[in-house]
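K.L.:
Next one to model:
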Amino acid sequence: MSPSPTSPEIERVAERYRERGYYVDLDPKPDMLPPEVRDYRPDFVALRDFEKVAVEVKRRADLAASPFLTRLAEQFRQVPGWRLDVALIEEPKAQAEPQLSLLSSADISFRFDTAQRAGEENKDYGAAVLLFWTIIEAALLAQLRDRNEERVLPPKRLAKTAYSFGVVDDARLPVLEWLANIRNDVVHGRQANLAEDDYSRAKTLTRQILDDWKTNVEGS
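P.N.:
Just a heads-up that it's a prediction; the model follows:
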């Protein structure tokens, strides 16, 4: 399987839609899509007059391995005003990039303990959630590397790629996407309005992903 499209590649496709007069939303919320396809996560949504377009960016070599797109396109055709566009991009030129070191087991344990102190003693839920995300990212990237996906991906793309490779399942994906959004809010200085329940949810997901990783390693 080819590497997943990167954010700059998706942005270049989005710019082509802007040049044609579309408004582009690179972070469409689920309720922006029609109910019939609300479980689907497009790379972006483009809007113009009465046109609503969900856009999936795919490498040409991966198109044959994505038969769900045909069914999905038919679902969109049943919804007035909507359609699905599949934007094809070429394979990236091979580049020799040094592989970045991921967190060790000791690093993960230390960060998990630090996150717990931040959340439970200091009530700094933003700091705690951010630390939990770094642990999750290390665990997911390690498993993706085992599947020959070497790129360091932005949070939301990481969640989508981990799901497509079978690293996370249907039950984990919505929580992972939620946490990716929270992580982005915290990192970019936006008000996240986190509560203790959010902290607990992030902590539980972190433990689950670490347990899944351990199970996969032991089973390989």
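K.L.:
Only C-alpha atoms from now on, for both contacts and neighbour counts.
P.N.:
Fine.
K.L.:
does residue 156 belong to a helix or a strand, and which?
P.N.:
Residue 156 belongs to helix 155-164 when elements are defined using DSSP states H and E.
K.L.:
Buried residues, that helix. List them.
P.N.:
155-163 (16 or more other C-alpha atoms under 10 Å).
K.L.:
remind me, longest helix of the chain?
P.N.:
Using DSSP state H, we find that the single longest helix of the chain is helix 196-219.
K.L.:
just checking, what packs against it?
P.N.:
helix 125-146, helix 173-187 (3 or more C-alpha pairs under 8 Å, 6 or more residues apart in numbering; DSSP states H and E).
K.L.:
Output the contacting helices and strands for the shortest one.
P.N.:
Spelled out, it's helix 173-187. helix 125-146, helix 155-164, helix 196-219.
K.L.:
compare with the first, here's sequence two:
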Amino acid sequence: MNKDSEKVALTKAAKEYLDQGYEVTIYPTKDELPMPLKGQMPDLIAFKDNQYVIVEVKSKLSPSEANQLKVFADIAEKQGWRFDLISIDEDTKPTLDILTQKDMELTWKKISDLKHLGFNNSAFVYVWAMLETLMRSLVAKENIRVHSNTMYSPLLLVKTLYSYGVLEEEDFNKLKHYFSIRNRIVHELNIGEISGNELEDFIVLAKKFINEN
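P.N.:
Okay, the predicted model is just below:
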């Protein structure tokens, strides 16, 4: 990424948040970060009305950077904050790694082991993570041009694939349902294990999606 372009975009973003009445910190130190962000290194944080906005400025993404964006998005969702991804090239064809056959085999093995041990929630999250990666790859494969924020919002990914006719309506509705389950597992405390039947139904849908695409 061009660091000069990044600094220009970050400075511009900081001014826009300041104009909206936010307190803005660029490249916050660990002492300037709120507790949920300790150990993270966001490009910018903005604060107003007891709410934070986590801001990242990116262009091309490595797999590790893509994972970091998901971490920020999950923290923001859990805290009721906002995560803003600012892309220097806002309209871009995604170029993310594609899962290899070996990756999928290893993931299915892990899912099977977790399921056998009764850890249905953990198995469910692994299935969703694999599906999400495949959906991002499919957006790239189909040459669907999207705003970069879409690539890190699972629900927007699902809606995009449905709007382009890649997903059938029945599967679209099922994925929205499973996304709500994924959110409960990831973000709620003391949630019980989902049923084996619910997990198995999701696995069937995931395998159908993989085989068709």
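K.L.:
longest strand anywhere in the second structure?
P.N.:
Identified as the longest strand of the second structure according to DSSP state E is strand 51-58.
K.L.:
what does the following helix or strand past it correspond to over in the first structure?
P.N.:
Per DSSP H and E, the first helix or strand lying C-terminal to strand 51-58 of the second structure is helix 63-79. Against the first structure, there is no aligned range for helix 63-79 of the second structure (TM-score structural alignment).
K.L.:
what's the spacing between whatever helix or strand comes next after helix 63-79 of the second structure and its chain's center?
P.N.:
Of the helices and strands lying after helix 63-79 of the second structure in sequence (DSSP H and E), the nearest is strand 82-87. In terms of C-alpha atoms, centre = their mean, to the nearest Å, the gap separating the centre of strand 82-87 of the second structure from the centre of its chain is 12 Å.
K.L.:
same deal with stretch 145-156 of the first structure?
P.N.:
11 Å.
K.L.:
repeat for stretch 8-28 of the first structure
P.N.:
18 Å.
K.L.:
quick one: that stretch aligns where in the second structure?
P.N.:
Using TM-score structural alignment, stretch 8-28 of the first structure pairs with nothing in the second structure.
K.L.:
cool, stretch 165-180 of the first structure as well?
P.N.:
So stretch 165-180 of the first structure is aligned with residues 164-179, judged by TM-score structural alignment.
K.L.:
buried stuff in the matching stretch?
P.N.:
166-167, 171-172, 175, 178-179.
K.L.:
With distance to residue 108 of the second structure as new columns, can those residues be given to me in a markdown table?
P.N.:
Formatted as a markdown table, those follow (distance: C-alpha to C-alpha, whole Å):
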| residue | distance to residue 108 of the second structure |
| --- | --- |
| 166 | 23 |
| 167 | 22 |
| 171 | 21 |
| 172 | 22 |
| 175 | 19 |
| 178 | 18 |
| 179 | 19 |
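K.L.:
Count the neighbours of residue 131 of the first structure for me.
P.N.:
Applying other C-alpha atoms under 10 Å, we find 24 other residues in the vicinity of residue 131 of the first structure.
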